[in-house]
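**Q** Got a sequence here, can you model it:
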Amino acid sequence: MKKSKLSILSVLMLALALFLAACGGGGNDEGETNGDTGGDDASNENGGEEAEAEEDVPDFLSMLTGGTGGTYYPLGGEMAQIITSETGIQTDSPSSNASADNVISLQEGEAELAFVQTDVIAFAKEGINAFEGNPVDNVLAIGSLYPETVQIVTTVDSGIESVADLAGKKVSVGAPGSGTYINAEQIFEAYDMTMDDVDAQHLDFDESTGGIQDGNIDAAFITAGTPTGAVEGLGATADVYVVPIEQDKIDAIIEEYPYYAEDTIPAGTYTGIDEDIKTVAVLAMLAVTDSLSEDVVYDITKAIYDNADTITHSKGEFITPETGVEGIGIDFHPGAERYFKEAGVLD
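**A** This is a model prediction of the structure:
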């Protein structure tokens, strides 16, 4: 009986040993399963990285343009549609006070993209003029777009034929610190004039041409791509005259401020313009905050420059990969840089 009990005990102990061994084996399997779970964790981690990458792609972008009477606004509207269509990121193109204010909005995180003048963004980076004591270090370049012509607009009947004739007149020079205002200051400088020599008015483009039409002001500085909507509107009621800049003054301006280029407003651009008008121009460019990822900015850049031929605005013809790298005085965003290198136009 005792022997029988011992046999039963032995069997039970053997069964227990086998059970424990099985548990140990199960532990190995579990280790592998944990390895798989680790794989799942890794997969979850990768999924987390993918989710994080997806989070880097915004649902919405704001691209600041300019006044409704300028070039930025209508061109920006078309470009926003292209970005939305090609990238899937809903992009709007609100009007704004243009270059200087646009840069500040980018600096403060109120928008992701903006039209700016190449000279204004250079001032922002250096912390001079409108950015005195407040240099901007979070804004990068996507690329140049087209020449922005400095137009000193009046009417044929005004009797104003030269920059010197503006002395003592009511002249719209744009908002203080704006790109247009700085252009006016620098052109006056070439003529040994200052803002004190005119009765300076700080109006947007539509207000400027409306003021000329109503007789409330005599002339206006308008820096924008030609033809400019506000000036075309003036041409509907009066013969437009754009004050030329003499060649020696053009040369002096470019020597002092190399971001300018000589430009010509062709005869027939506006009603009343029956001969070519010599002036200067800066470049319009698209700027971006450094908060956007390389991939997102690459997609935006590719969308714009690969589809510029679909833009109906007359300035669309200037937007090419080759011209996109011209006149840029600040660093490109890595995404834009990648696009232009792939296009073979940037080393």
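**Q** going forward, measure contacts between C-alpha atoms and count neighbours the same way
**A** Will do.
**Q** buried set for stretch 179-196?
**A** Gly179, Thr180, Tyr181, Ile182, Asn183, Ala184, Gln186, Ile187, Phe188, Ala190, Met193 (16 or more other Cα atoms under 10 Å).
**Q** Mind picking the two most distant members of these?
**A** Gly179 and Met193 (18.2 Å; Cα to Cα).
**Q** Closest one to Asp299 out of the buried residues of stretch 179-196, please.
**A** Gly179 (28.6 Å).
**Q** ok, that closest one touching Gln117?
**A** Yes. At 6.7 Å, Gly179 counts as touching Gln117 under the criterion of Cα atoms under 8 Å.
**Q** any common contacting residues for those two?
**A** Ser99 (Cα atoms under 8 Å, 6 or more residues apart in numbering).
**Q** can you map out the helices along the stretch 151-300 of the chain?
**A** 179-190, 205-214, 229-235, 247-256, 294-306 (DSSP state H, counting those that start in this stretch).
**Q** In CSV, list those along with distance to Phe318.
**A** Shown next, in CSV, are the helices of the stretch 151-300 of the chain (distance: least, Cα to Cα, whole Å):
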stretch, distance to Phe318
helix 179-190, 21
helix 205-214, 23
helix 229-235, 18
helix 247-256, 22
helix 294-306, 10
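**Q** I'd like to know which of those helices lies nearest to Leu145.
**A** Of the helices of the stretch 151-300 of the chain, nearest to Leu145 by Cα to Cα is helix 294-306, at 9.3 Å.
**Q** looking just at contacts, which helices and strands does the closest one meet?
**A** helix 72-87, strand 139-155, helix 334-342 (3 or more Cα pairs under 8 Å, 6 or more residues apart in numbering; DSSP states H and E).
**Q** what's the most buried one of those?
**A** A comparison of the helices and strands packed on helix 294-306 by mean neighbour count, using mean count of other Cα atoms under 10 Å, puts strand 139-155 on top with a mean of 26.
**Q** Please give the structure of this sequence too, so both can be compared:
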Amino acid sequence: MSQRLAALIALLAFVVVVMGALVTGGKLGLDDAGPTRISFQIATGSTEGVYFPVGQALAGLISHPLGVGRCDTATVCGPAGVILSARTSQGAADNLRAVNSGAVDSGFADGDVIAAAVAGQGVFRRPARHLRVIAALFPEEAHLVVAANSNIWSVEDLRGKRVLLGPPGSGGMVRSRAILTAFRVRVREIISDDSAGQMMREGKIDAYFTVAGVPLDSVKILLADHVARLAPIDGEGRDRLIQMVPQLEHATIPAGAYPHSGPVETVATRAYWVTRDGEGDSLVYGMTRALFNPANHGMLAQSHPSARAIGLDSAAVNPPAPLHPGAARFYREKGMLSGDSG
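**A** Prediction:
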């Protein structure tokens, strides 16, 4: 299932949920006798990425409009009256700035980018002190995408080549530079908001880095069309990179994940759902509980293959920012945290 189709299905499911509430007499919490309607946004990424379809699915499953039958089952939905919505964004760094400033309620971001935001490093001029983690979601592998007709077979082969690092001020740009620094390679840096895939098709770049859950549709299309292939991120340079960026770890993109591609050694971080410290404990507790209700896992997994890895066992492991107290309460109840953690 493509990410655009998954996003459309999740959006239609959400519309059906809301319309069902209206048809059955629910007023989305606006009735004086019922719960107050609570709007809660999730900043995701572009419609071509992984964050958006997962965010759409998560919003549809956790939203709790009045009169929706599935929410009558305890803990399947979030607190009564909460309506989640996923919005597109420029990506992780943009999401974190918006969440930290209070411009948006929550967002998805990579673990290494969150760590940089909390520390006030890289593209973040000052520490983002208001970020709180709701949950770790799924692994995100680094992809080194190179032109199919190039002689690039490793990170070292990028020396002197035209490499798109990402949009200005993005987490991707900082990560790309970290990779090149760890491998001690200098390239012709290209910083641009333009589509990496289109730039490669037009011969404007030789390679680019991207981090996402596997598979990423835009990369699948390039490989299927024999425009690009994947090169590994491995060896001593990878070891130095992991020492530099603790939120990264050894990983392998499995054979068959992409057309014409065997296993590819690389590094990975995790995607996290983060919010602001001012969000209510009971609200975050209820949403976290719904996120990990087993009844929701199947539909969530349908949004993208990466979402199959969303699970309670890894939800609170090594968070790059403090856990939100509401989420920490849920994890303690499930035995995932000690009494003084979070």
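**Q** Nearest to Gly66 of structure 1, out of the helices and strands packed on helix 294-306 of structure 1?
**A** helix 72-87 (5.2 Å).
**Q** Show me what the helix or strand just after that closest one is in contact with.
**A** Proceeding N to C from helix 72-87 of structure 1, the next assigned helix or strand is strand 90-92, under DSSP states H and E. With contacts defined as Cα under 8 Å, 6+ apart, strand 90-92 of structure 1 is touched by Asp59, Phe60, Leu61, Ser62, Met63, Gly77, Ala80, Gln81, Ile83, Thr84.
**Q** measure the aligned residue in structure 2 for Ala190 of structure 1 to Leu84 of structure 2 for me?
**A** In structure 2, Ala190 of structure 1 lines up with Ala182, judged by TM-score structural alignment. Applying Cα to Cα, to the nearest Å, the value for Ala182 of structure 2 to Leu84 of structure 2 is 40 Å.
**Q** Quick check: end-to-end length of stretch 122-140 of structure 2?
**A** 20 Å.
**Q** And stretch 52-65 of structure 1, by the same measure?
**A** 30 Å.
**Q** Can I get the helices and strands packed on helix 294-306 of structure 1 in a markdown table including distance to Leu14 of structure 1?
**A** Output for these, formatted as a markdown table (distance: least, Cα to Cα, whole Å):
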| stretch | distance to Leu14 of structure 1 |
| --- | --- |
| helix 72-87 | 68 |
| strand 139-155 | 75 |
| helix 334-342 | 68 |
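**Q** Next, the contact list for Asp193 of structure 2, please.
**A** So Asp193 of structure 2 contacts Gly166, Pro167, Pro168 (Cα under 8 Å, 6+ apart).
**Q** Distance to Lys204 of structure 2 and neighbour count added to those, as TSV?
**A** Formatted as TSV, those follow (distance: Cα to Cα, whole Å; neighbours: other Cα atoms under 10 Å):
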residue	distance to Lys204 of structure 2	neighbour count
Gly166	14	25
Pro167	15	18
Pro168	18	14
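**Q** overlap between the residues you listed and structure 1?
**A** Contacts conserved in structure 1 for the contacts of Asp193 of structure 2, using both residues aligned by TM-score structural alignment, their matches' Cα atoms under 8 Å: Gly166, Pro167.
**Q** Filter the contacts of Asp193 of structure 2 down to just the ones in strands.
**A** Gly166 (DSSP state E).
**Q** Against Gln302 of structure 2, how distant is the aligned residue in structure 2 for Ile152 of structure 1?
**A** Using TM-score structural alignment, the partner of Ile152 of structure 1 in structure 2 is Leu144. Between Leu144 of structure 2 and Gln302 of structure 2 the computed distance is 26 Å (Cα to Cα).
**Q** right, and Pro53 of structure 2 touches His304 too?
**A** Yes. Pro53 of structure 2 is within contact range of His304, at 7.0 Å (criterion: Cα under 8 Å).
**Q** Look up the closest residue to the match of Ile152 of structure 1, ignoring the ones flanking it.
**A** Phe209 (4.8 Å; Cα to Cα, 6 or more residues apart in numbering).
**Q** Who are the contact partners of the counterpart of the one you found in structure 1?
**A** Matched to structure 1 by TM-score structural alignment, Phe209 of structure 2 sits across from Phe221. For Phe221 of structure 1, the contacting residues are Val150, Gln151, Ile152, Val153, Val171, Ser172, Val173, Gly174, Thr180, Tyr181, Ala184, by Cα under 8 Å, 6+ apart.
**Q** Find the residue closest to the second one in space, skipping its chain neighbours.
**A** Spatial nearest neighbour of Gln151 of structure 1, chain neighbours left out: Ile222 (5.1 Å); criterion: Cα to Cα, 6+ apart.
**Q** What residue in structure 2 is paired with Lys249 of structure 1?
**A** So Lys249 of structure 1 corresponds to Gly237, using TM-score structural alignment.
**Q** could you list every residue that touches the closest residue to that match other than its chain neighbours?
**A** Spatial nearest neighbour of Gly237 of structure 2, excluding adjacent residues (Cα to Cα, 6+ apart): Phe183 at 4.5 Å. Going by Cα under 8 Å, 6+ apart, Phe183 of structure 2 touches Val155, Glu156, Glu236, Gly237, Arg238, Arg240, Leu241.
**Q** Please list only the buried members of these.
**A** Here, 16+ other Cα under 10 Å leaves Val155, Glu156, Gly237, Arg238, Leu241 buried among these.
**Q** Now check structure 1 for the residue matching Met200 of structure 2.
**A** Match for Met200 of structure 2 (TM-score structural alignment): Ile212.
**Q** That match: neighbour count?
**A** Residues lying near Ile212 of structure 1 (other Cα atoms under 10 Å) number 23.
**Q** Residue in structure 1 paired with Ala109 of structure 2?
**A** By TM-score structural alignment, Ala109 of structure 2 lines up with Val116.
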